[in-house]
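In: Predicted coordinates and the sequence they were generated for:
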Amino acid sequence: MKHPQGELTGQTYLLRQSAKVKGLAVVRALPSAAMQRSHV
């Protein structure tokens, strides 16, 4: 389980999961207009 590729995949997965959580939090906390502005 110490393959570099596996570690990179795990890090990417964690980054994607955290991005999803943060994205959901932003969507719920801010209005759609603010979300679109920050998205651009």
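Out: Received the coordinates, thanks.
In: switch to C-alpha atoms for all contacts and neighbour counts from now on
Out: OK.
In: Tell me which helix or strand comes right after the helix or strand hosting residue 7.
Out: Under the criterion of DSSP states H and E, residue 7 resides in helix 4-29. Moving toward the C-terminus from helix 4-29, the next helix or strand (DSSP H and E) is helix 32-39.
In: I'd like to check the angle between that following helix and helix 4-29, please.
Out: Angle of helix 32-39 versus helix 4-29, following axes from the mean of the first three to the mean of the last three Cα atoms, to 10 degrees, is 150 degrees.
In: what's next to helix 32-39, contact-wise?
Out: Contacts of helix 32-39 with the rest of the structure, by Cα atoms under 8 Å, 6 or more residues apart in numbering, involve 26-27.
In: A further structure is provided below for comparison with the first:
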Amino acid sequence: MRLNTPKYKQFNKKYRQVVHLDGIFIRIGKRVRRLGYERN
């Protein structure tokens, strides 16, 4: 399945944004967890 066909373009755009946000939250979560470990 090719995601760059016009049919999937809008979906792909939204999906990429969601994945990007997930990546940011995961990164923040890891950072927070690391800080928590260092404090304890």
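Out: Noted; the coordinates are in hand. All values reported here derive from a predicted model rather than from experimental measurement.
In: With both chains overlaid, what TM-score comes out?
Out: Here the TM-score for the pair of chains, by TM-score structural alignment, normalised by the length of structure 1, is 0.68; 29 aligned residues with a Cα RMSD of 1.3 Å.
In: thinking again about what came up before, which residues in structure 2 does the helix holding residue 7 of structure 1 match up with?
Out: Aligning helix 4-29 of structure 1 against structure 2 (TM-score structural alignment) gives residues 14-39.
In: Now the matching stretch on structure 1. Mean distance?
Out: Superposed on structure 1, stretch 14-39 of structure 2 shows a mean distance of 0.2 Å to its aligned residues (mean Cα distance after the TM-score superposition for structure 1).
In: count of neighbours near residue 4 of structure 1?
Out: Number of residues near residue 4 of structure 1 (other Cα atoms under 10 Å) recorded here: 9.
In: next one: the one 5 residues further on
Out: When neighbours are defined as other Cα under 10 Å, residue 9 of structure 1 has 12 of them.
In: Next one: it from residue 18 of structure 1, what distance?
Out: Separation of residue 9 of structure 1 from residue 18 of structure 1 (Cα to Cα, to the nearest Å) stands at 14 Å.
In: So for stretch 8-22 of structure 2, what gets flagged as buried?
Out: By 16 or more other Cα atoms under 10 Å, stretch 8-22 of structure 2 has no buried positions at all.
In: for stretch 10-26 of structure 1, same thing?
Out: Per 16+ other Cα under 10 Å, stretch 10-26 of structure 1 contains no buried residues.
In: How far off centre is that stretch?
Out: 3 Å (Cα atoms, centre = their mean, to the nearest Å).
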